[in-house]
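[1] build me a model from this:
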Amino acid sequence: MVGAASAEAADKEELVRIREAVGNDYVPDDDEPYMSERQLDYFRMLLLEWKRSIRNSAEHTLQSLQDGPIREPDMADRASSETDWGIELRTRDRQRKVTAKIDAALRRIDEGEYGYCEVTGDPIGLKRLIARPVATMTVEAQQAHERREKISRDD
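    A predicted model of the protein is given here:
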């Protein structure tokens, strides 16, 4: 757990540095060079903030789990509470997977590959990356990928 705490502290320090460099009201623009240092810092900031938000939600869930078992006297209320917990745990599992994608996106920034389609090598586009900072493909490549997946599932 010590490693996680030091990683979290490093992320916080990085966020402070980036906010100072980028500014609070900066939004990437098509008029500037694609994947400039400022744009990369902006996306790094988005990714780190998203990761921090997920981490905070997970801590809240863990704390709730540690507070004890569900003690609803009514069977219907108990079933409802257990269903709610099941949904909460599935949400946390999805967020764990998103965290892995965030870490991969941060590695791509460090390696100079962020913002470019892993299939075509074309720029993914600022609007798509703002909407989905973990995107690895252009819209067109993603659609083709999904069509291939659908066809293989249908076979």
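[2] alpha carbons only for contacts and neighbour counts from here, please
    Will do.
[3] what are the buried residues along stretch 37-49?
    By 16 or more other CA atoms under 10 Å, the buried positions in stretch 37-49 come out as R38, Q39, L40, D41, Y42, F43, R44, M45, L46, L47, L48.
[4] show residues contacting stretch 102-110.
    Residues lying outside stretch 102-110 but in contact with it, judged by CA atoms under 8 Å, 6 or more residues apart in numbering, are L40, R44, L47, L48, K51, Y114, P133, V134.
[5] list the buried ones in it?
    Within stretch 102-110, the residues scored as buried using 16+ other CA under 10 Å are I102, A105, L106, R108, I109.
[6] can you point out the buried residues in stretch 115-129?
    Quick answer for stretch 115-129 (16+ other CA under 10 Å): G115, Y116, C117, E118, P123, I124, G125, L126, L129.
[7] nearest spatial neighbour of the third one, skipping sequence neighbours?
    By that I understand C117. M137 (4.3 Å; CA to CA, 6 or more residues apart in numbering).
[8] same check on the fifth one?
    If you skip the residues right next to it in sequence, P123 has Y116 as its closest partner in space, 4.4 Å away by CA to CA, 6+ apart.
[9] one more: the first one?
    Closest residue in space to G115, ignoring its immediate chain neighbours: I124 at 5.4 Å, by CA to CA, 6+ apart.
[10] this one as well, want them side by side:
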Amino acid sequence: MPTQAKQQASQTLSGFEPYVPKEGEEYMGAPMRAHFTKILSRWKQELMQEVDRTVDHMKDEAANFPDPADRASQEEEFALELRARDRERKLIKKIDKTLQLIEDEEYGWCDSCGIEIGVKRLEARPTADMCVDCKNLAEIKEKQVGK
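    Next up is the predicted model:
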């Protein structure tokens, strides 16, 4: 896929303009931190809206079905939604932690080796706290240990 097409797909799918550092720009300087703050804040807002939609949906759809199969189907649907919202709740906590790292100017460096994580990786996974190499190594170790 040509670079321009990739950028357009990225803008469409994620709703943000990929960051292009200016020549000589400091890694994780104020403009770059503002870019990631915007991404994370928007992501958090979308997750919070989804939580509100779920609550409204569950209130609107809650019914006491006389048929046990219908009731079971509805309960299973609600359980799946609640599981998804629980994962999103954990993600919101991680986003808040990441926003605090940005504010403290500690965002963007690998927790394991200390090198720059990189703009493209952070745009793909804004809550990443490891570089690709350290993350791959951690996943290999995890598979070997069997956690």
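[11] regarding structure 1, what is its longest helix?
    The helix spanning the most residues in structure 1, taking DSSP state H as the definition, is helix 75-111.
[12] where in structure 2 does that helix fall?
    Mapping helix 75-111 of structure 1 onto structure 2 (TM-score structural alignment) gives residues 68-104.
[13] alignment lookup: Q4 of structure 2 to structure 1.
    Residue correspondence to structure 1 (TM-score structural alignment): Q4 of structure 2 is left unmatched.
[14] for Q4 of structure 2, helix, strand, or coil?
    helix (DSSP: H, G, I helix; E, B strand; the rest coil).
[15] tell me which element the residue of structure 2 most remote from its centre is part of?
    Computed with CA atoms, centre = their mean, the residue of structure 2 farthest from its C-alpha average is P66, at 40.2 Å. Secondary structure from DSSP states H and E places P66 of structure 2 outside every helix and strand.
[16] quick one, what contacts R121 of structure 2?
    Contacts of R121 of structure 2 by CA under 8 Å, 6+ apart are A128, C131, V132.
[17] which position in structure 1 aligns with the last one?
    Residue mapping for V132 of structure 2 onto structure 1 gives V139, with TM-score structural alignment as the criterion.
[18] residues near that match, how many?
    V139 of structure 1: 14 surrounding residues under other CA atoms under 10 Å.
[19] ok, now A84 of structure 2?
    13.
[20] SS state for L47 of structure 1?
    helix.
[21] structure 2: which residue goes with that one?
    Per TM-score structural alignment, L47 of structure 1 is aligned with L40.
[22] how close does that match get to E17 of structure 2?
    Noted for L40 of structure 2: a distance of 13 Å to E17 of structure 2, by CA to CA, to the nearest Å.
[23] and for C134 of structure 2?
    C134 of structure 2 sits 27 Å away from E17 of structure 2, going by CA to CA.
[24] check P126 of structure 2 too.
    14 Å.
[25] with neighbour numbers in mind, choose between the two.
    The neighbour comparison of P126 of structure 2 against E17 (other CA under 10 Å) goes to P126, with 20 against 14.
[26] tell me the two of the buried residues of stretch 37-49 of structure 1 that are most distant?
    R38 and L48 (15.2 Å; CA to CA).
[27] picking that back up, can you redo the buried residues of stretch 37-49 of structure 1 as CSV with distance to I87 of structure 1?
    As requested, the buried residues of stretch 37-49 of structure 1 are exported to CSV (distance: CA to CA, whole Å):
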residue, distance to I87 of structure 1
R38, 38
Q39, 36
L40, 35
D41, 34
Y42, 32
F43, 30
R44, 30
M45, 29
L46, 26
L47, 24
L48, 25
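[28] from those residues, which is closest to V16 of structure 1?
    Of those, the one sitting nearest to V16 of structure 1 (CA to CA) turns out to be M45, at 9.1 Å.
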